[in-house]
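Asks: sequence and predicted model, in that order:
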Amino acid sequence: MEERFRRLFIITLSIILCILVICGGVVYCIDPYQQFRKSDLYINDARLEIPGISKHHDYNAILIGSSMAMNHEPQQIDSLFSEAGQDKWSTRNFTLVGGMSDDYDILLNRVFKDGKVKHIIFDFDYFSFAKQRNVIADYLYTDDISNKIKYVLNYTTLENCIKKIKTPVRLDSLNHFYSKSGRAELLRDFMKCRNEKFAETGYNFDYTVMKLHFDSHILSYIRKRTDIDWIVYFPPYSIFEFVRYRDGGHFGEIYRFKKYVVEALLKCPNVKIYDFQCEEGWIMNLSEYMDVRHHSHEFNHEIIRRMSEDMYRVTSDNYLEKLEAFDKIVKSADVDKLLENIS
């Protein structure tokens, strides 16, 4: 009986090992996250694919931030900023849906380790510093052998092998989303989230909390890597997003945080700052939004074009004026009148 049990155990173990070897071999050959080699086909999951792309693809500029910046087109960035500067840009889109500063911390550490980046465009979202998600697959962002084993012997990775075979995504369709824009869509979204409590979804717009996350996850890299040029921009959410901050009692902390960030970045010679939030022509153009935050592709194109032309630049001479304009627009916004204009 004992001998029979031993043989059954050995056979079972051998079968399991064979299955693991086969599965690991499939993952290694298909390599859905490009951990081992470069591929021109993708699964369209930035959090999983960025570390492999960073390691195996050529680039010298990256775009980071949340979905607010996801629809920027690297081709447009390369064309305009190559003309405006002295070197040729080759940009990769490393934006993350719902990106938080702890995500950016892990991402930047990987990118700097690969040593290719010279230019970074960063979409600055307040909510990215008001919450930490820790949902990035950080084991993919290291070169440890144990993490490579975790990669190849992973059921999710195997599922994504099938996804890459069945529905591969090419570079020109990577990390983009398409939604309807217009006043009706904006109104529908605002009415749905108007009374939402940010605390109930884990956000803490406390100045001290946001400052800590910014200092630790972004400012430390900017100060450490003075050889890299940063473009930091404040994206034009619709006025309704700022109204949500105001009416929820968070705008004072956000304003204070923004002022701190601007003053800290102005002291960094390797940073240019652009602000699209203190211009009514942007945040009050209610036909260009698909929800309270996300704007149209037209705005994406215009943001990149204006920054390449050095428009809406924040300087030591004008930053207080821009902050005051921002404060005035938000505090004076009449929601009822805005809703009348939409209806």
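Replies: Great, that's in hand.

Asks: from now on I want contacts and neighbour counts done on CA atoms only, so please keep to that.
Replies: Noted.

Asks: now the nearest residue in space to Gly98 that is not next to it in sequence: how far from Glu73?
Replies: Counting by C-alpha to C-alpha, 6 or more residues apart in numbering, Gly98 lies nearest to Ser66, which is 5.4 Å off, once chain neighbours are set aside. Ser66 is 14 Å from Glu73, where distance means C-alpha to C-alpha, to the nearest Å.

Asks: also Lys180?
Replies: Taking C-alpha to C-alpha, one finds Lys180 at 18 Å from Glu73.

Asks: and Leu20, by the same measure?
Replies: 40 Å.

Asks: neighbour count winner among the two?
Replies: More neighbours surround Glu73 than the other of Leu20 and Glu73, with 21 against 15 (other C-alpha atoms under 10 Å).

Asks: quick one: classify Tyr233 as helix, strand or coil.
Replies: Using DSSP: H, G, I helix; E, B strand; the rest coil, the structure places Tyr233 in strand.

Asks: pretty sure it sits against Asp123.
Replies: Yes: taking contacts as C-alpha atoms under 8 Å, Tyr233 lies within contact range of Asp123: 5.4 Å.

Asks: spatially nearest residue to Arg305, not counting backbone neighbours?
Replies: Leu80 (7.0 Å).

Asks: host element of that neighbour?
Replies: Per DSSP states H and E, Leu80 falls inside helix 74-84.

Asks: okay, buried residues for the next helix or strand after that helix please.
Replies: From helix 74-84 onward toward the C-terminus, using DSSP H and E, the following helix or strand is strand 91-93. For strand 91-93, the neighbour count (16 or more other C-alpha atoms under 10 Å) marks Thr91, Arg92, Asn93 as buried.

Asks: any chance of the residues you listed in a markdown table, with distance to Lys331 too?
Replies: Shown next, in a markdown table, are the buried residues of strand 91-93 (distance: C-alpha to C-alpha, whole Å):
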| residue | distance to Lys331 |
| --- | --- |
| Thr91 | 38 |
| Arg92 | 37 |
| Asn93 | 34 |
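
Asks: closest to Thr208 among those?
Replies: Of all these, Asn93 has the smallest distance to Thr208: 30.2 Å, by C-alpha to C-alpha.

Asks: straight-line length of stretch 307-325, end to end?
Replies: 20 Å.

Asks: next up, a second structure to put side by side with the first:
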Amino acid sequence: MNKDSLNTDYLWFLIIKSLIMKNVDLIFNEKQESTLFGYVMKETENKDKIWFWVTIAMTFFIMLLFALPTIIIDPYFHYHEPLTDYGYTFYRQRYSNDGIVRHFDYDAYIVGTSMTENFKASEASEIFGYNFIKVPYSGGYYKELDHLIKRSFSSDNDIKMVIRCLDYTLLARDKDAEHEEKDTLHPQFKAPEYMVNANPFDDIKYVLNKTILFNETYSTYLNIRNEVPTTNFDSYSNWCSAFTFGRETVLGEYTHTDDVQPEKEFTQDDYEMIKGNVEQNVIATINEHPDTTFYLFFSPYSICYWDTAHSNGTVKWNIEAERTAIELLLECPNAKLYSFTNDFDLTCNLDNYKDQVHYGEWVNSDILVRMKNGENMLTKENYKEYLDEIEEFYSNYDYSTFAVGNEEQ
């Protein structure tokens, strides 16, 4: 723990201590008849029982003093939207997003994995004409994202539109599989269940959380003095400026191999798993809200992702997995489905990527414009042609250009 953290902890300790000690003599000084407790103790024979109940009352009083700052300021929006007098710096998705979708004012939002983190809500608002927010879950499985979407519809907002990313890598998961990544600021803990459920009794883990009180609640209070504004939904979780993009960067994080494995068979079990995942964690919620339009898109992974799939013998398997999802999703009348995997100028230009799958914010901006214009939309009439096109391209691409010694090609 650093010096600043110790000073902050000690400051809050002194504040709470001073609040308690102002009244402690009035309550506990048994020897002084002028005190409330001293009078009661002199007038009763059952002193042990009185001590017991007063101790219980004081315990709850102290706990309430500890909890009140977090309840009032509410740095993770568990109880209310941001207070106008405070500057909220929010970045911990699995603490903040549930409160954001329940308490913020919006009528459209973007949701998905890290593939959606570089979207700018202001651009989406300008393009589609709605009031957008952005609530990504980095690495979030389909079930976790669906739970967040369900929670959004428990708010008072009239939600007109949802943009949701569908990751190839997360299609083939059990329908009840959940994200195992631990909270980034507390690596010893998983993402907190008490922040995303409707159970008020486990809120004690939030309001009596020392780390949240000293770090998040207190820092939100200090933002007033430091004139730090509340985070906006363009910068929220946007990592684009923190990374280097380009061929050298992408090829530096994986190794091409000429050892190509036999094609993996797409089995009935694979089909049933993907079907169950998509039906439970995507389609069911879409069907429950026929007045909301869902814009769904498959994230455009780079050619290097397909190089790895080619080496593993899973190109055709990936495409069959996508075919399964497409045929199911095209039955939803209030869903529009897009894919940019057949934009080979995009996926083969490694200047767009920081690794095999993550693209820059300019790609996110372009996706919004294309969806608005109806480009790259999949329909019952064109999806088979689309699948044939990407299978032909990614099965026969000359991946040797990524071999060691060919990095400059």
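Replies: Perfect, I can see it now. Nothing here was measured: the structure is a model prediction, and the numbers come from that model.

Asks: how about the helices in the stretch 1-150 of structure 2?
Replies: Under the criterion DSSP state H, counting those that start in this stretch, the stretch 1-150 of structure 2 carries helices at the ranges 3-28, 36-42, 47-73, 93-103, 121-128, 142-152.

Asks: which part of structure 1 matches the shortest one?
Replies: Looking back up the chat, that one is helix 36-42 of structure 2. Helix 36-42 of structure 2 lines up with nothing in structure 1 when matched by TM-score structural alignment.

Asks: likewise the fifth one?
Replies: Per the alignment by TM-score structural alignment, helix 121-128 of structure 2 matches residues 74-81 in structure 1.

Asks: right, and the residue nearest to Gly98 of structure 1 touches Asn93 too?
Replies: No: in this structure, Ser66 of structure 1 is not within contact of Asn93 by C-alpha under 8 Å, at 10.8 Å.

Asks: residue contacts, the aligned residue in structure 1 for His78 of structure 2?
Replies: Mapped onto structure 1 by TM-score structural alignment, His78 of structure 2 lines up with Gln35. Contact analysis of Gln35 of structure 1 by C-alpha atoms under 8 Å, 6 or more residues apart in numbering lists Pro51, Gly52, Leu140.

Asks: now these in TSV, with neighbour count?
Replies: Converted to TSV, the contacts of Gln35 of structure 1 look like this (neighbours: other C-alpha atoms under 10 Å):
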residue	neighbour count
Pro51	27
Gly52	21
Leu140	21
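
Asks: just curious, which of the residues you listed is nearest to Asp291 of structure 1?
Replies: Taking the contacts of Gln35 of structure 1 together and measuring to Asp291 of structure 1 by C-alpha to C-alpha, the closest member is Pro51, at 30.4 Å.

Asks: counterpart of that closest one in structure 2?
Replies: Using TM-score structural alignment, Pro51 of structure 1 pairs with Asp98 in structure 2.

Asks: against Val40 of structure 2, how distant is the nearest residue to that match once chain neighbours are set aside?
Replies: Nearest residue to Asp98 of structure 2, sequence neighbours excluded (C-alpha to C-alpha, 6+ apart): Val196, at 5.7 Å. Separation of Val196 of structure 2 from Val40 of structure 2 (C-alpha to C-alpha) stands at 45 Å.

Asks: which one's more surrounded, the two?
Replies: Val196 (18 against 15).

Asks: so what does the more buried one match up with in structure 1?
Replies: By TM-score structural alignment, Val196 of structure 2 lines up with Tyr141 in structure 1.

Asks: got the contact list for its match?
Replies: Counting by C-alpha under 8 Å, 6+ apart, Tyr141 of structure 1 makes contact with Pro51, Ile106, Leu107, Arg110.

Asks: if we use 10 Å, what do you get?
Replies: By C-alpha atoms under 10 Å, 6 or more residues apart in numbering, the contact list for Tyr141 of structure 1 reads 35, 47-52, 54-55, 106-111, 113, 147.

Asks: among the residues you listed, which recur in structure 2?
Replies: Contacts conserved in structure 2 for those, using both residues aligned by TM-score structural alignment, their matches' C-alpha atoms under 10 Å: Gln35, Arg47, Leu48, Glu49, Ile50, Pro51, Gly52, Ile106, Leu107, Arg110.

Asks: show me just the buried residues among those residues.
Replies: Judged by 16+ other C-alpha under 10 Å, buried ones among the kept ones among the contacts of Tyr141 of structure 1: Gln35, Arg47, Leu48, Glu49, Ile50, Pro51, Gly52, Ile106, Leu107, Arg110.

Asks: distance of the fifth one from Asp138 of structure 1?
Replies: Relative to Asp138 of structure 1, Ile50 of structure 1 is positioned 11 Å away (criterion: C-alpha to C-alpha).

Asks: kindly report the same for Arg170 of structure 1.
Replies: In terms of C-alpha to C-alpha, Arg170 of structure 1 sits 24 Å off from Asp138 of structure 1.

Asks: more neighbours: which of these two?
Replies: Asp138 (16 against 13).

Asks: touching, Asn396 of structure 2 and Ile303? I think so.
Replies: No: between Asn396 of structure 2 and Ile303 there is no contact under C-alpha atoms under 10 Å: 11.8 Å.

Asks: before we move on, back to that, would you list the contacts of Gln35 of structure 1 in TSV and tack on distance to Val26 of structure 1?
Replies: Listed next are the contacts of Gln35 of structure 1 as TSV, based on distance: C-alpha to C-alpha, whole Å:
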residue	distance to Val26 of structure 1
Pro51	20
Gly52	17
Leu140	18
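
Asks: and Ser308 of structure 1, what pairs with it in structure 2?
Replies: In structure 2, the residue paired with Ser308 of structure 1 is Lys372, using TM-score structural alignment.

Asks: ugh, typo on my part, it should be Leu41 of structure 1
Replies: Per TM-score structural alignment, Leu41 of structure 1 is aligned with Tyr88.
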